[in-house]
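Undergrad: Everything below, folded, please.
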Amino acid sequence: MVNSFIAIVGLVVAVGGIVLAILRRGKQYREVNEKKQFPAPVLLIIAGCVLGLLSQSFTVIPTGYSGVKTTFGQISESTVQNGINFKIPFAQSIEMVNNKMQDIKYADQIWSETSDRTAIYYSDVTVTYQINNEKSAWIYANVGNYQENLVSQTLVASALKASSKSLKDTDATNRSIIEPAAQESIQQSLDDKYGKDIVFIRKVVIGGADFEESYNQAIADKQNAQLAYEKQQIENQNAIEKAEADAEAKRIAAEGEADANKILADSLSDDIFKQMMLEKWDGQLPKVTDSGSNVFDVTGLLGEEEDGSQGTGNAEAGQ
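TA: Below you'll find the model as predicted:
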C-alpha cells in the first residue's frame, strides 16, 4: 500500500516535470541554458524517478504474514519476517505468505464406511489450517499454487475415510468423536506429505453426517421393533406383578380365614356345639330317609334339656 502511494506520487511528479518542460520550451529554455542552471522541470522529473525507485526498494509485511524474497527468480531459503524489508529495485521481489488461520470448505459429499461396513457420507466439511511462518519460503518453493493445493480436497477426503473406518456406526456420526479423529488423521497425512511442523490443522468441522437411506430405514424399523418389545415386556411384567400381588392377597386372606377357623374350632366344646345345633333346629324331623341315611338323634339332647328343666322344677318345689 505504501509502495503504491509512493510510486503514484513519483509518477505525478515526473509527469508534472515533463509537462512543465514542454511549456517552457523556446526562449526561456535558451535563457536558462545560457546561465548554466538546471530548470525546474528537470528537477521534478528526477524527483519523480527517485520516488519510483524508492517505491520498489522496500516492502511492508503486515502482522500475520511473512515474506519470501526472490532474486531474479531464485527463491531465498530464509523467510522474511513482518515489518519493513528492503530489496534491490527490479532485481528482487518479496511475496507475502498468509500465516493466519485459514478455512477451506468442501461442499461436496465425502462417502466412506464405518468399521461395521456401513456406507456413510459427510458434507459441508470445513478445515482450519495455519502455515508455520518459519516454513513459508519452503512452501512457496516446493508447493505449486499452495493457496489451492496445500490442503487439497483429495487429502481431506482420504483422511476422513480413514477416520470413519476405525469407528462404529454410533461413533461415526458423533461430531465430538469424528471431528477430532479427522483432525488427527488430516494432520498425519500432511506430516507424511510435507514433513512435521509445516502446516498445522487447528480444527475440523463436519456440517452433516448421515447413512444411506436404506440403512436409516433399517435402523428406524429396528428401533420401532425394540420399542414394541420393551413395551410388551413392561406389560408382561406388570401382569406378573399384579398376578403375584393378587395371589399374595388371596394367600394372606386364606391364612387369615384358616387361623380364624382354627381359633373358632379350638374354642368350641361339644356342649356349645350341641347348643348351637339346637338353636338352628326348626323342630321338624326328616320325613323321608333311606336305610343308609344317618339321622342325628336329638332325643337325647331334648331329654337332657327336659331333665334339666324338671330338676329345676323339683328344686323349686322343694323350696
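Undergrad: rest of the way, CA atoms for contacts and neighbours
TA: Will do.
Undergrad: Could you count how many residues lie near N99?
TA: 20 (other CA atoms under 10 Å).
Undergrad: next one: S136
TA: S136: 25 neighbours (other CA under 10 Å).
Undergrad: same for the strand or helix carrying it, what does it pack against?
TA: For S136, the host element (DSSP states H and E) is helix 136-142. Other helices and strands packing on helix 136-142, by 3 or more CA pairs under 8 Å, 6 or more residues apart in numbering; DSSP states H and E, are strand 65-71, strand 74-80.
Undergrad: Pick the most buried one from these.
TA: strand 65-71 (a mean of 21; mean count of other CA atoms under 10 Å).
Undergrad: Tell me how far that one lies from the chain's centre.
TA: 41 Å (CA atoms, centre = their mean, to the nearest Å).
Undergrad: hmm, who's touching that strand?
TA: With contact meaning CA atoms under 8 Å, 6 or more residues apart in numbering, strand 65-71 is reached by 61, 75-76, 78-82, 91-100, 133, 136-137, 140.
Undergrad: Go again with 6 Å.
TA: Strand 65-71 has contacts (CA atoms under 6 Å, 6 or more residues apart in numbering) with 76, 79-82, 91-99, 137.
Undergrad: biggest separation within the residues you listed, which pair?
TA: Greatest spatial distance in those: A91 and N99, 25.6 Å, computed using CA to CA.
Undergrad: Could you pull out the buried residues of the helix holding S136?
TA: Within helix 136-142, the residues that qualify as buried are S136, A137, W138, I139, Y140, counting by 16 or more other CA atoms under 10 Å.
Undergrad: what's the following helix or strand after that helix?
TA: Counting by DSSP H and E, what follows helix 136-142 is helix 146-149.
Undergrad: And the helix or strand following that following helix, what does it pack against?
TA: Note on helix 146-149: by DSSP H and E, the next helix or strand toward the C-terminus is helix 153-164. Judged by 3 or more CA pairs under 6 Å, 6 or more residues apart in numbering; DSSP states H and E, helix 153-164 is in contact with helix 175-194.
Undergrad: for the chain, what spans make up the strands?
TA: Along the chain, counting by DSSP state E, strands occupy 58-61, 65-71, 74-80, 83-86, 92-98, 102-106, 110-113, 119-131, 199-211.
Undergrad: Make JSON lines out of those strands and add distance to G144.
TA: Below are the strands of the chain laid out as JSON lines (distance: least, CA to CA, whole Å):
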{"stretch": "strand 58-61", "distance to G144": "22"}
{"stretch": "strand 65-71", "distance to G144": "14"}
{"stretch": "strand 74-80", "distance to G144": "13"}
{"stretch": "strand 83-86", "distance to G144": "25"}
{"stretch": "strand 92-98", "distance to G144": "13"}
{"stretch": "strand 102-106", "distance to G144": "17"}
{"stretch": "strand 110-113", "distance to G144": "25"}
{"stretch": "strand 119-131", "distance to G144": "15"}
{"stretch": "strand 199-211", "distance to G144": "15"}
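Undergrad: to compare against the first, here's another:
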Amino acid sequence: MLKDLTSKSGSNAGLIKLAAIAILAIIVLSGSFFVVQPSEMAGIRWMGGKVVTSEPLGPGVHFKVPLVETVDRLQTSRSIYTLAGLDVYTNDNQKVTIDISVIYQIPGRSVFNLLYKIGRAGAVDIDSTLLPVVRDRALEAFAKYNTLSISDQRAQITAQMRSAINQGLGSLFGVDVIDVQLTGIHYSPIFEASIEQAVKAKADAVQAENTVARAKYEGEQATVLAAAQAKAAVEAAQGRADSQVIEANAQAKAAETVGAALRANPEYTKFYGLQHWNGVLPSVTSGGIPLIDLGKSATKEN
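TA: Okay, here's the model as predicted:
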C-alpha cells in the first residue's frame, strides 16, 4: 500500500516538472519572436541598455533573446500631431489662440535617432519632443502679422508655419513634415467686441454718407425741376408776349389796310358798314331813323 502511494507521488511530481518545463518552453519560445507591423520599425536593446541591432528592423517576424532583450517600436507611417489651444501673439501685442494639425512621417534613417538619442530610450517622448518646435515656429510666424490682417493672410501665415516647422523638425530630429494646417483661430473677447464696434461704426458712417448723398441728390433734383419749371414759365410768357405782338401787328395791319381803302374810295365806308351790320336798326330816343341808300350802293356795285 505504501509502495503504491510512493509510486503515485513520484509520478505526479514528474508530471508537474514536465508541465513546468513545457510552460517555460512556451514562455521562452513566445518571448523569442516578435512581429513588427507595416506601420512601424523597431530596435532591440540588451538588458534595457545597449542597442544590439545595427539598423531599424522593418515589418515582419524577428527573433530576440527572451527575458533579456527589449523591443522598442516607433510608428513610421504618417501621423497627425494636433496642438489645440496654443496662445500666440501678433506684432500689435494681441493674444490669439490657434489650433494646429501637423501631418508628419518618420523616415527609417531617423528611427534610431528618435528612439535612443533624443529623450528617454523608446518612443515615450516623441510628442513632447515635437511640441516645443511646433510651438516656437507658430509663435514666430504670427509675430510678423497684425491682428486685423490674420484672416486675410491666413494662407500666407500657414505657408510660413509649414516651412518653419518642416525646417525645424527636419534639422533637429530628421522628421519629414507632410503638411501643416491652421485649423482654428480664436480671438479674445475684448478684440472681438472692438471689431464689432468698428464694424458698426463703419456701417453707421456708410449710412450717414448714403443719407447725405440722397439729400444731395434730392436737392439737385429739386433744383433741376425748379429750373425747368422756371424756364418753362419764361418760355410760356415769351410765347404769350410773342402771340400778343403778332396779334397786335395783325390788327394794326388790318386797320392800316381798311384806312387805306377808305381813303382811296369814300364809298367803301358804306360797303364796310353793310358788311359789318347785323341787320338790327339802332335804338334811338330822339331824332329820325337813319336811312341807308341801298339802291344807290347796289347800283354802284353793279
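Undergrad: returning to that earlier point: out of the contacts of strand 65-71 of structure 1, which one sits closest to Q188 of structure 1?
TA: Among the contacts of strand 65-71 of structure 1, and counting by CA to CA, the member closest to Q188 of structure 1 is N99, at 19.9 Å.
Undergrad: For the corresponding residue of structure 2 for that closest one, list the residues it contacts.
TA: Here N99 of structure 1 is matched to T76 in structure 2, going by TM-score structural alignment. With contacts defined as CA under 6 Å, 6+ apart, T76 of structure 2 is in contact with S39, E40, Q105, I106.
Undergrad: ok, the residues you listed vs D152 of structure 2, which is closest?
TA: Out of the contacts of T76 of structure 2, the member with the shortest distance to D152 of structure 2 (by CA to CA) is Q105, at 30.3 Å.
Undergrad: Neighbours of the closest residue to Q130 of structure 1 other than its chain neighbours, how many?
TA: Nearest residue to Q130 of structure 1 in three dimensions, chain neighbours excluded: M101, at 4.7 Å (CA to CA, 6 or more residues apart in numbering). Neighbour count for M101 of structure 1, taken as other CA under 10 Å: 14.
Undergrad: M101 of structure 1 against I131, yeah?
TA: No. Using CA atoms under 6 Å as the test, M101 of structure 1 is too far from I131 to be in contact (7.8 Å).
Undergrad: list residues touching both of the two?
TA: Joint contacts of M101 of structure 1 and I131 (CA under 6 Å, 6+ apart) do not exist.
Undergrad: For the closest residue to V204 of structure 1 other than its chain neighbours, give me its contacts.
TA: Using CA to CA, 6+ apart and skipping residues adjacent in sequence, the residue nearest V204 of structure 1 is V127, 4.7 Å away. The contact partners of V127 of structure 1, by CA under 6 Å, 6+ apart, come to D103, I104, V204.
Undergrad: on that earlier part again, check the contacts of T76 of structure 2 for burial and list the buried ones.
TA: The buried subset of the contacts of T76 of structure 2 (16+ other CA under 10 Å) comprises E40, Q105, I106.
Undergrad: Map the first one onto structure 1.
TA: Spelled out, it's E40 of structure 2. Checking TM-score structural alignment: E40 of structure 2 goes with Y65.
Undergrad: With the second one instead?
TA: Mapped onto structure 1 by TM-score structural alignment, Q105 of structure 2 lines up with Q130.
Undergrad: List the contacts of that match.
TA: Neighbours of Q130 of structure 1 in contact, by CA under 6 Å, 6+ apart: N99, K100, M101, V199, F200.
Undergrad: residue in structure 2 matching the last one?
TA: Aligned against structure 2 by TM-score structural alignment, F200 of structure 1 finds its counterpart in V177.
Undergrad: Please name the nearest non-neighbouring residue to the most centrally placed residue in structure 1.
TA: By CA atoms, centre = their mean, structure 1 has its centre lying nearest to R175, at 3.6 Å. Using CA to CA, 6+ apart and skipping the chain neighbours, the partner closest in space to R175 of structure 1 is I206 (7.1 Å).
Undergrad: mind checking how far that neighbour is from K280 of structure 1?
TA: 93 Å (CA to CA, to the nearest Å).
Undergrad: ok, now Q233 of structure 1?
TA: Taking CA to CA, one finds Q233 of structure 1 at 56 Å from K280 of structure 1.
Undergrad: swap in Y129 of structure 1?
TA: Y129 of structure 1 is 106 Å from K280 of structure 1, by CA to CA.
Undergrad: D246 of structure 1 now?
TA: 36 Å.
Undergrad: repeat for V80 of structure 1
TA: From V80 of structure 1 to K280 of structure 1 the distance is 125 Å (CA to CA).
Undergrad: hang on, the earlier thing: quick check, nearest of the contacts of strand 65-71 of structure 1 to S163 of structure 1?
TA: The closest of these, once distances to S163 of structure 1 are taken by CA to CA, is N99, at 27.3 Å.
Undergrad: Check the spacing between the closest one and Y65 of structure 1 real quick.
TA: For N99 of structure 1, the distance to Y65 of structure 1 - CA to CA - is 5 Å.
Undergrad: Then A254 of structure 1?
TA: For A254 of structure 1 relative to Y65 of structure 1 (CA to CA), the value is 93 Å.
Undergrad: so T183 of structure 2 touches T97, yeah?
TA: No. Between T183 of structure 2 and T97 there is no contact under CA under 6 Å: 11.0 Å.
Undergrad: What does L57 of structure 2 correspond to in structure 1?
TA: Checking with TM-score structural alignment, L57 of structure 2 has V80 as its match.
Undergrad: Quick one: residues contacting its match.
TA: S66, G67, V68.
Undergrad: ok, for it, nearest residue in space, not its chain neighbours?
TA: V80 of structure 1 sits nearest to G67 (CA to CA, 6+ apart), 4.4 Å away.
Undergrad: ok, now how distant is that neighbour from V97 of structure 1?
TA: Counting by CA to CA, the gap from G67 of structure 1 to V97 of structure 1 is 6 Å.
Undergrad: Repeat that for T70 of structure 1.
TA: Where V97 of structure 1 is concerned, T70 of structure 1 sits at a distance of 13 Å (CA to CA).
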